[in-house]
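A.B. asks: just a sequence and a predicted model for now, questions to come.
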Amino acid sequence: MADDIDYARYDHVRPIRWTGTALELLDQRKLPFAVDYLSCTGSDEVAAAIHSLAVRGAPAIGIAAAWGVVLAANAIESAGAAEAATALEPALQRLNAARPTAVNLSWALARMRAALARVEGEGWREALEREARAIASEDLAANRRMGALGASLIEPGSGVLTHCNTGSLATAGFGTALGVIRAGVAQRRIDAVFAGETRPWLQGARLTVWELQQDGIDATLIADSAAAHLMKSGQVQWVVVGADRICANGDVANKIGTYQLAIAARHHGVKFMVVAPSSTVDMATASGDLIEIEERDPAELHAVGGSRTVSEGVAAWNPVFDVTPHALIDAIVTEQGTIEHPDAASMQAAFGTRAAP
């Protein structure tokens, strides 16, 4: 049960801070060796932080973008909401273009547009700030709910493997997949936590194990290429990951490397759980084949920590996400409930035809 969990003990990190005049973003490119916050006073600075991965994780991207709209609002002079909507639209478009795969980004911006549209005359700046606060507070509540739901699926004494970073650093707090792990540890269901390093940005190595360390949770780091061998050893019973987009048939886009984990898990009889808020569900996208997969600079594969490891002239391919077919997923957990063995019918039953923006 959720009331078993001491949230103050297992949730110390906050990556997004609103000061009233600026948005402070924990610069995740510098972790774990420096804890520095970027101070953004304009929406374009927020968009740049999202694009550069200073802030990352689908929910956190959406929250940051919402505050980016508030900053954009502070920069325009308009007495009426209708005029403000027109003036703000270019900034919203630039924020939306910062990362194309994470549906939470467009979802949050759609909520900000809707909040503005509900206002007549003055008071629209206050309405935007209230909406941004609501997006953040709802995300934290949803994460705690998902943590309890996901942990309830895990048998006591289990080992789990996670990929990328899905914790407080990627959300308003507590995390999605890492929230399940936090809840599972608090309830003594999880005895061992393993984290894949997650090349090429090493979110698992730099962020996940550091974040768990802040909460006093022991985690063992493995090379991505060691995952199948770990599963064969019998030390893990669940793979628990997040999502950047969940399609109408239950296909899931997540950090590159997730798909191969799902294949290995199925082969070894290890269960596979996806944990994400309902804002990540996109019922307008029928299947993963229709998702735009972001590609980043191939040069990111040529170096580790700024030191080049590859000879000059070598080509590289650097997709950021892959798609895990729903047939390889044992459970999708959102704050609205758990869908076991997801498919188009069960997704339709849970979410109807609600479309992400």
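C.D. replies: Yep, it's here. Numbering: from 1, shown residues only.
A.B. asks: only C-alpha atoms for contact and neighbour calcs from this point on.
C.D. replies: OK.
A.B. asks: residues of stretch 180-193 that come out buried?
C.D. replies: Residues 180-187, 189-193 are the ones in stretch 180-193 that count as buried (16 or more other C-alpha atoms under 10 Å).
A.B. asks: what's the farthest-apart pair in those?
C.D. replies: Of all pairs drawn from the buried residues of stretch 180-193, the greatest distance, 14.0 Å, lies between Q187 and V193 (C-alpha to C-alpha).
A.B. asks: how close does G257 sit to S279?
C.D. replies: Going from G257 to S279 by C-alpha to C-alpha, to the nearest Å gives 23 Å.
A.B. asks: which one of those two has more residues nearby?
C.D. replies: Using other C-alpha atoms under 10 Å as the criterion, G257 and S279 rank with S279 on top: 24 against 20.
A.B. asks: how many neighbours does the residue lying closest to that one once chain neighbours are set aside have?
C.D. replies: Of all residues not flanking S279 in the chain, N104 sits nearest, at 5.9 Å (C-alpha to C-alpha, 6 or more residues apart in numbering). N104: 28 surrounding residues under other C-alpha under 10 Å.
A.B. asks: shouldn't N104 be within a strand?
C.D. replies: No. Assessed with DSSP: H, G, I helix; E, B strand; the rest coil, N104 is helix; it does not lie in a strand.
A.B. asks: pretty sure it is touching P59, no?
C.D. replies: Yes. If you go by C-alpha atoms under 8 Å, N104 and P59 touch, sitting 5.9 Å apart.
A.B. asks: this is the comparison structure:
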Amino acid sequence: MLVLLDQTRLPAEEVELVCTDASALVEAIRSLAVRGAPLLGIAGAYGVALAAARGFDVDAAAESLAGARPTAVNLALGVRRAQGAYRGELTRSGSVQAAAGAALAAARELHAEDAEASARMAGRGLALLDELLPGGGHRVLTHCNTGALVSGGEGTAFAVALAAHRAGRLRRLWVDETRPLLQGARLTAYEAARSGMAYTLLADNAAGSLFAAGEVDAVLIGADRIAADGSVANKVGSYPLAVLARYHHVPFIVVAPLTTVDLATPDGASVEVEQRPGFEVTEIAAPSAAGAAGEAGGGVPVAPLGTQAYNPAFDVTPPELVTAIVTEEGTVSPVTAEALAELCGGSRRMSRS
């Protein structure tokens, strides 16, 4: 079985969700009980290992898991890695049991690699903040949730803010609520409080006034997919922050593992953006009830019955609005297709040597 912390119940309850097969994990992914690009890759790999250990059709489970959420590239990568380990061992030894063990080993290896990548991104991100904003006292705005809840380690963008906090250089973490599912209010505020950080929650549409008041020194976000040209797909609401940041001359920094860079996606227009149910916008669900992304009719209506809603899960920020992309292998600034390709190529050469 695979045991997850059910993120739809936070912050009201810390509840474990037990997945006994791949189909249960697919539902957990779609309902956002488990979410965040790096963690989706880890969960997907463990899902393949679970299917193998229980004697289910591994290829069918892998296909179902890989397609559970289309925008986050890490999910399919994690699934294919564990699936490849399973197939390779099965071909070598002919032992289903040994193949299941290989899939589990691949998932555990990915988990450990992500934790290491998180620590390295935190160090690189803090160094960049200190370079761009000498003197410390950083006031950082973040969007959605990018901490330990999305990672095998301490996160991506949140890990940078946490490193600044531990170094005594974080003055304030501004937390966007992140409508419609409130991942900022429910999850980032939860993590910031547990870490003893100085943080303040704001409605998404209050960000403009915060910039205008000169209260933001930098924006830190994560990414679900980075296209070959440097376009960044992240939680919807990220692109408006990039526009605000550019107008107000504030650095806009993306922190993501190199696995989030997808050179097979040429540009932002080629990113498949997940469209989620309209009721997530027209209703507000109580986290302690059916979960933040439960079923239609399970929440408190905030719009007239029958109202149509536009609900993309992500938006895409063009590279010219991104100050830097911080990965565990290096930082790209300015963000160009050539620089990204060079970073990815260098990483692959190091991994082969």
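C.D. replies: Everything's here; your move. All figures in this text were calculated on a predicted structure; none of them were measured in a lab.
A.B. asks: quick one: what helix or strand has L88 of the first structure in it?
C.D. replies: Assigned by DSSP states H and E, L88 of the first structure belongs to helix 81-96.
A.B. asks: circling back: in helices, which of the buried residues of stretch 180-193 of the first structure fall?
C.D. replies: 180-186 (DSSP state H).
A.B. asks: quick one: contacts for R245 of the first structure?
C.D. replies: Contacts for R245 of the first structure (C-alpha atoms under 8 Å, 6 or more residues apart in numbering) come out as 101-103, 252-254, 280-282.
A.B. asks: what ranges do the helices span in the stretch 51-200 of the first structure?
C.D. replies: With helices called from DSSP state H, counting those that start in this stretch, the stretch 51-200 of the first structure shows them at 58-74, 81-96, 103-117, 124-151, 177-186.
A.B. asks: ok, back up a step: list the buried ones in the helix holding L88 of the first structure?
C.D. replies: Those buried within helix 81-96 of the first structure under the rule 16+ other C-alpha under 10 Å are 81-82, 84-85, 87-88, 91-92, 95-96.
A.B. asks: do the same with stretch 123-139 of the second structure
C.D. replies: 123-126, 128-130, 136-139.
A.B. asks: turn those into JSON lines, columns for distance to H248 of the second structure.
C.D. replies: Below are those laid out as JSON lines (distance: C-alpha to C-alpha, whole Å):
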{"residue": "G123", "distance to H248 of the second structure": "26"}
{"residue": "R124", "distance to H248 of the second structure": "24"}
{"residue": "G125", "distance to H248 of the second structure": "21"}
{"residue": "L126", "distance to H248 of the second structure": "21"}
{"residue": "L128", "distance to H248 of the second structure": "19"}
{"residue": "L129", "distance to H248 of the second structure": "17"}
{"residue": "D130", "distance to H248 of the second structure": "19"}
{"residue": "G136", "distance to H248 of the second structure": "19"}
{"residue": "G137", "distance to H248 of the second structure": "19"}
{"residue": "H138", "distance to H248 of the second structure": "16"}
{"residue": "R139", "distance to H248 of the second structure": "14"}
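A.B. asks: thinking again about what came up before, which one of the buried residues of stretch 180-193 of the first structure sits closest to R118 of the first structure?
C.D. replies: V180 (35.8 Å).
A.B. asks: which residue lines up with the closest one in the second structure?
C.D. replies: The alignment partner of V180 of the first structure in the second structure, by TM-score structural alignment, is V160.
A.B. asks: show me the contacts for the closest residue to that match other than its chain neighbours.
C.D. replies: With C-alpha to C-alpha, 6+ apart as the criterion, V160 of the second structure has its nearest non-adjacent residue at 4.3 Å, and that residue is A122. Shown in contact with A122 of the second structure (C-alpha under 8 Å, 6+ apart): 156-157, 159-163.
A.B. asks: state the distance from A122 of the second structure to A157 of the second structure.
C.D. replies: Distance of A122 of the second structure to A157 of the second structure, given as C-alpha to C-alpha: 8 Å.
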